[in-house]
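Novice: with the input below, show me the fold.
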Amino acid sequence: MREAVAAAVLTAALCCLQAAPARSDATAPRRSAAELMDVLMWSREPVGGPFALFDQTGRARTDADYRGKHLLVYFGFTSCPDICPTDLHEITQALILLGDDADKVQPLFITLDPERDGPARMAEYVAAFHPRLVGLRGDADAVRKAADAYKVFYEKVELPGGGYTVDHSAFIYLMDPEGRYLGFFPPGTTADRMLTIIRPHLAN
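Specialist: From the prediction side, this is the model:
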């Protein structure tokens, strides 16, 4: 049964990945999306950890800045056509439905496309969702370190007509006030469903 659930979640998680003819990077092989999904589903390795990035105002931020609050951490990019804005919208709705308890939750959006997602673009993007949504970016190495800590699959993919997109897994990670991993929501999770998981943690 659990294997069937894992397969279903993997299918949903990879819904934003496109068939692409050419990979733009020639770095050492990394674990596949399926391998990273296996790590998350079966808790084979720690998830989360330190990061050092910059927010949409250019201020240096680390994971320690958000201690004392539960975190909803999402990795994506501002040019993502569908799943990223959909999931960020649901995060926004969850915060609205939480009412005063929303102050106990900090949403973070970490770009996987720092080449295009500069501070101004990040500021405009996160402002379209929720005033408390923080957009985080860094150089390629800093972003890769954060993504690897959260077991995020992503890679740059050249498009046939020019330009590129970023294939990536899409999970919303729930972290406790001490930065410990509590679990993830697969892409497409509704705000109401998130609340059934988040509210009990806030009550503890």
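
Novice: okay, CA-based contacts and neighbour counts for the rest of this
Specialist: OK.

Novice: from what I can see Val152 touches Glu35, true?
Specialist: No. Here Val152 lies out of contact with Glu35, judged by C-alpha atoms under 8 Å, at a distance of 10.5 Å.

Novice: OK, contacts around the residue of the chain positioned farthest from its centre?
Specialist: Ranking residues of the chain by C-alpha distance from their mean position (C-alpha atoms, centre = their mean) puts Gly161 at the top, at 27.6 Å. With contact set as C-alpha atoms under 8 Å, 6 or more residues apart in numbering, Gly161 has no partners.

Novice: that one belongs to a helix?
Specialist: No. If the criterion is DSSP: H, G, I helix; E, B strand; the rest coil, then Gly161 is coil and not within a helix.

Novice: Ala22 versus that one, what's the distance?
Specialist: Noted for Gly161: a distance of 12 Å to Ala22, by C-alpha to C-alpha, to the nearest Å.

Novice: one step back: who has more neighbours out of Val152 and Glu35?
Specialist: Counted by other C-alpha atoms under 10 Å, Val152 and Glu35 do not tie: Val152 has more neighbours, with 24 against 12.

Novice: can you tell me the SS state at that one?
Specialist: Counting by three-state DSSP, the backbone at Val152 sits in coil.

Novice: ok, now which ones touch the residue nearest to Ala191 when sequence neighbours are not counted?
Specialist: With C-alpha to C-alpha, 6 or more residues apart in numbering as the criterion, Ala191 has its nearest non-adjacent residue at 4.5 Å, and that residue is Ala94. Shown in contact with Ala94 (C-alpha under 8 Å, 6+ apart): 191-192, 194-195.

Novice: before we go on, could you also do this sequence so I can check it against the first one:
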Amino acid sequence: MNESAAFSRFGLFALLIALLLGGCQAAPAGDPPLKGATMGGPFTLTAMDGRRVSDTDFAGKYRLVYFGFTFCPDVCPTDLATIGAGLRRFEESDSERAARVQPLFISVDPARDTPPVIARYVAAFHPRILGLTGSEDEVARVARAHAIFYERQPPATPGGDYLVDHTRIIVLYGPQGEPVAILPHDEGVDAFVRELERWVR
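Specialist: Coordinates of the predicted model:
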């Protein structure tokens, strides 16, 4: 399976799981599209500065959550560039609302993505992106709770680098950690910003 096909399939998988687990009906006009979906929840992970952080540390803030890994050759950098550019645009147009958004990058490759590695990586996209990692078990639990599928692929050569297929999805969670909306990652920065402006109150 090529990487683009894998990411597209996993993105659709996550959306279907979110809707099925939440038993959602079509949201009334004006309601967030993920209202009632069962995604997210409590977590404790290690931040890129080495401190332990929990979901409660972000209470009262919107959370922009993206799962990926720093060795990702193209998809993750593309999506993080959209997140970074979109946040900058939002900050310029409405700094007060933008300040209520905490972007989170959660690694699905904790074996290689140590806190210092993640810190260097996310700094290239936006200064407020907080990189998170943890043990294999911690990451697996958080990914499962957020309807994220990921799978490490065998290296092309023994001992060589490997890829991690994972759901490609950017999800906005509300101030109480409730799922709000899936933000577009492939429709350009303008579409991304429009969704932030629509749902961040």
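
Novice: ok, the contacts of Ala94 of structure 1 in structure 2: which stay?
Specialist: Mapping those onto structure 2 (both residues aligned by TM-score structural alignment, their matches' C-alpha atoms under 8 Å) leaves 191-192, 194-195 still in contact.

Novice: from those residues, which would you call buried?
Specialist: For those, a burial check counting by 16 or more other C-alpha atoms under 10 Å picks out 191, 194-195.

Novice: out of those residues, list just those in helices.
Specialist: 191, 194-195 (DSSP state H).

Novice: just put the residues you listed in JSON lines and tack on distance to Tyr173 of structure 1.
Specialist: Output for these, formatted as JSON lines (distance: C-alpha to C-alpha, whole Å):
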{"residue": "Ala191", "distance to Tyr173 of structure 1": "14"}
{"residue": "Met194", "distance to Tyr173 of structure 1": "11"}
{"residue": "Leu195", "distance to Tyr173 of structure 1": "13"}
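
Novice: quick one: the helices in structure 1?
Specialist: Secondary structure of structure 1 (DSSP H): helices at 2-13, 33-42, 83-98, 119-127, 140-149, 191-203.

Novice: distance of the spatially most central residue of structure 2 from Thr38 of structure 2?
Specialist: Centrality entry for structure 2: nearest residue to the mean C-alpha point is Tyr66, 1.1 Å, by C-alpha atoms, centre = their mean. According to C-alpha to C-alpha, Tyr66 of structure 2 stands 17 Å off from Thr38 of structure 2.

Novice: which bit of structure 1 covers stretch 113-120 of structure 2?
Specialist: Using TM-score structural alignment, stretch 113-120 of structure 2 corresponds to residues 117-124 of structure 1.

Novice: hmm, who's touching the matching stretch?
Specialist: Residues outside stretch 117-124 of structure 1 that contact it (C-alpha under 8 Å, 6+ apart) are 55-58, 77-78, 111, 135-137.

Novice: same thing but 7 Å
Specialist: Outside stretch 117-124 of structure 1, the residues that touch it by C-alpha atoms under 7 Å, 6 or more residues apart in numbering are 56-58, 78, 135.

Novice: check stretch 10-25 of structure 2 too.
Specialist: For stretch 10-25 of structure 2, contacts defined as C-alpha under 7 Å, 6+ apart pick out 36-39, 147-149, 166-169.

Novice: for the counterpart of Glu151 of structure 2 in structure 1, what are its contacts?
Specialist: When structure 1 is aligned by TM-score structural alignment, Glu151 of structure 2 is paired with Glu155. Residues counted as contacts of Glu155 of structure 1 (C-alpha under 7 Å, 6+ apart) are 166-168.

Novice: so can I have TSV of the helices of structure 1 showing distance to Phe184 of structure 1?
Specialist: Converted to TSV, those look like this (distance: least, C-alpha to C-alpha, whole Å):
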stretch	distance to Phe184 of structure 1
helix 2-13	11
helix 33-42	8
helix 83-98	13
helix 119-127	21
helix 140-149	14
helix 191-203	10
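
Novice: deepest-packed of those, please.
Specialist: Among those, helix 83-98 has the highest mean neighbour count (mean count of other C-alpha atoms under 10 Å), at a mean of 19.

Novice: counting neighbours, what do you get for Arg23 of structure 1?
Specialist: By other C-alpha under 10 Å, 12 other residues sit near Arg23 of structure 1.

Novice: ok, the residue lying closest to it once chain neighbours are set aside to Leu17 of structure 1 distance?
Specialist: Spatial nearest neighbour of Arg23 of structure 1, excluding adjacent residues (C-alpha to C-alpha, 6+ apart): Val157 at 5.1 Å. Going from Val157 of structure 1 to Leu17 of structure 1 by C-alpha to C-alpha gives 10 Å.

Novice: name the residues contacting each of these two.
Specialist: Taking C-alpha under 7 Å, 6+ apart as the contact rule, Val157 of structure 1 and Leu17 both touch Asp167.

Novice: more neighbours: which of those two?
Specialist: Using other C-alpha under 10 Å as the criterion, Val157 of structure 1 and Leu17 rank with Val157 on top: 20 against 17.
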